[in-house]
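*Asks:* just coords:
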């Protein structure tokens, strides 16, 4: 298995070509959960909160039922479920909640960050691309990952903060999920570089909900994909990477 992973990693890194310095800024965009890490950070966070008695059993049950429906690909309210998770932080100063999520990342998530993701990110940066992580998970988690790994920017789900400096149960804007990943990256890059001055050179995703992101890229990489994404990747000729 280690030999196969090394072969896959070498192939992925070797395929990274330098960006054209005279052209638009090139972005290499990585999904987080299931792609950059081997796991799902919101699921891990719910377990972490439950173990500490910070979420009621009734709330956890509603989250579990939502997740079951999501797996069946039934229409779901992405903002609503994130609001359920953030009930754990009601009345808590957002600085304290952020510190909690950073500690959660350090304890539970960082060890799941894939070496192959680190290698690919470093290769893209060496080639002159800006590496951006885009994720439906909560912003403090991704900000902590950015402190510890080799990417430049992040676009993730942000929760509203009230006038007292406490988190609410409302998403600020929309969750960065599915097609919203492309919209969020576009908003970020247009604001930073201007329309027409950047392009999505490469994108990495693992889940069928990442199809829109991968379709928007010049080169798409399906990372240890689920079955629907694997079918799409084979049909469209996208590269399939085994980062398991």
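*Replies:* Now that the structure is in, tell me what you want to look at. Note that the structure is a prediction, hence the values are computed from the model and not measured.
*Asks:* Could you use CA atoms for every contact and neighbour count after this?
*Replies:* Fine.
*Asks:* Go ahead and measure how far stretch 109-118 is from the middle of the chain.
*Replies:* 12 Å (CA atoms, centre = their mean, to the nearest Å).
*Asks:* Return the set of buried residues in that stretch.
*Replies:* Under the neighbour-count criterion of 16 or more other CA atoms under 10 Å, stretch 109-118 has 109, 110, 112, 113, 114, 116, 117 buried.
*Asks:* and if you look at stretch 35-55?
*Replies:* Those would be 35, 36, 37, 38, 41, 42, 45, 46, 49, 50, 54, 55, for stretch 35-55 by 16+ other CA under 10 Å.
*Asks:* Would you mind pulling the contact partners of that stretch?
*Replies:* Residues outside stretch 35-55 that contact it (CA atoms under 8 Å, 6 or more residues apart in numbering) are 30, 33-34, 56-57, 60, 85, 87-88, 104, 108-109, 112-114, 117-118, 137-138, 204-206, 223-224, 244.
*Asks:* Just the ones in helices from the residues you listed, please.
*Replies:* 57, 60, 85, 104, 117, 118 (DSSP state H).
*Asks:* Spatially nearest residue to the first one (excluding sequence neighbours)?
*Replies:* Meaning residue 57. Closest residue in space to residue 57, ignoring its immediate chain neighbours: residue 50 at 7.8 Å, by CA to CA, 6 or more residues apart in numbering.
*Asks:* alright, now check it against this:
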């Protein structure tokens, strides 16, 4: 019997990070004066509440979240992202999260971050964890090479995470039956992928996911306690 490829899949926000990087980026851009502070905060908090409730329209949110990026242009956006990584994300990366990723890597497992946050925000965060394989919301690029505010392909959210993982596997000549996957997530938004893998781990779970994990006998990991 051929040994199965072992995968360690990680959600990002509130799983490997104790914060929501998408929401934090919005807070950061209002702090540096890219948008009207009161109006942006109102809408950003509204979208975040919708995400927590499982009702978020990802296309609407990405248009909103990338509006300032589109207007500022690539050079200014990249410079702001470097500051964001240094000031916000770096201090939020905890040793226990690094150790968890490193333990799976040391065991010979392929580590993949699978997140509903867009690739502009999450690529340098994945790099900070030493993770090459990132499945994030892909941003459509216009003729000028810069983002348009639309999503390219299937957004990696809810059932879209399963679909995008399927694409990732197929690109490597693999199918679900050929892998043994562990998936760490904090949210019921990720139930489709948690139910698809062999080893679901409710990580820093919200109240609803904690209850589901208890009922189904899933492992519960409170990483940041």
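*Replies:* Perfect, thanks for sending it. Just so it is clear, the structure is predicted and the values come from calculations on it, not from any experiment.
*Asks:* Now which residue in structure 2 aligns to the residue nearest to residue 57 of structure 1?
*Replies:* Aligned against structure 2 by TM-score structural alignment, residue 50 of structure 1 finds its counterpart in residue 30.
*Asks:* can you tell me how far its match sits from residue 18 of structure 2?
*Replies:* To residue 18 of structure 2, residue 30 of structure 2 is 21 Å away according to CA to CA, to the nearest Å.
*Asks:* do residue 194 of structure 2 as well
*Replies:* When residue 194 of structure 2 is compared with residue 18 of structure 2 (using CA to CA), they lie 20 Å apart.
*Asks:* With residue 162 of structure 2 instead?
*Replies:* Residue 162 of structure 2 sits 24 Å away from residue 18 of structure 2, going by CA to CA.
*Asks:* now residue 52 of structure 2
*Replies:* 15 Å.
*Asks:* try residue 63 of structure 2
*Replies:* From residue 63 of structure 2 to residue 18 of structure 2 the distance is 25 Å (CA to CA).
*Asks:* and the most far-flung residue of structure 1 relative to its centre, which of the three is it?
*Replies:* Most distant from the centre of structure 1: residue 22, at 29.5 Å, with distances by CA atoms, centre = their mean. What DSSP: H, G, I helix; E, B strand; the rest coil gives for residue 22 of structure 1 is coil.
*Asks:* equivalent range in structure 1 for the longest strand along structure 2?
*Replies:* When structure 2 is parsed with DSSP state E, its longest strand is strand 110-118. Strand 110-118 of structure 2 corresponds to residues 130-138 of structure 1 when matched by TM-score structural alignment.
*Asks:* and the gap between the residue nearest the centre of structure 2 and residue 145 of structure 2?
*Replies:* Centroid-nearest residue in structure 2, with CA atoms, centre = their mean: residue 115, separated by 2.3 Å. From residue 115 of structure 2 across to residue 145 of structure 2, the span is 23 Å (CA to CA).
*Asks:* likewise residue 64 of structure 2?
*Replies:* 19 Å.
*Asks:* of these two, who's got more company?
*Replies:* Using other CA atoms under 10 Å as the criterion, residue 64 of structure 2 and residue 145 rank with residue 64 on top: 17 against 9.
*Asks:* For the aligned residue in structure 1 for residue 175 of structure 2, give me its contacts.
*Replies:* Aligned by TM-score structural alignment, residue 175 of structure 2 pairs with residue 195 of structure 1. Contact analysis of residue 195 of structure 1 by CA under 8 Å, 6+ apart lists residue 189.
*Asks:* what are the ranges of the helices in structure 2?
*Replies:* For structure 2, applying DSSP H gives helices covering 21-31, 37-53, 58-65, 67-72, 74-84, 90-92, 95-106, 119-128, 159-171, 191-196, 207-216.
*Asks:* Give me the mean deviation of the first one from structure 1.
*Replies:* It stands for helix 21-31 of structure 2. Compared with structure 1 after fitting, helix 21-31 of structure 2 has a mean deviation of 0.7 Å; criterion: mean CA distance after the TM-score superposition for structure 1.
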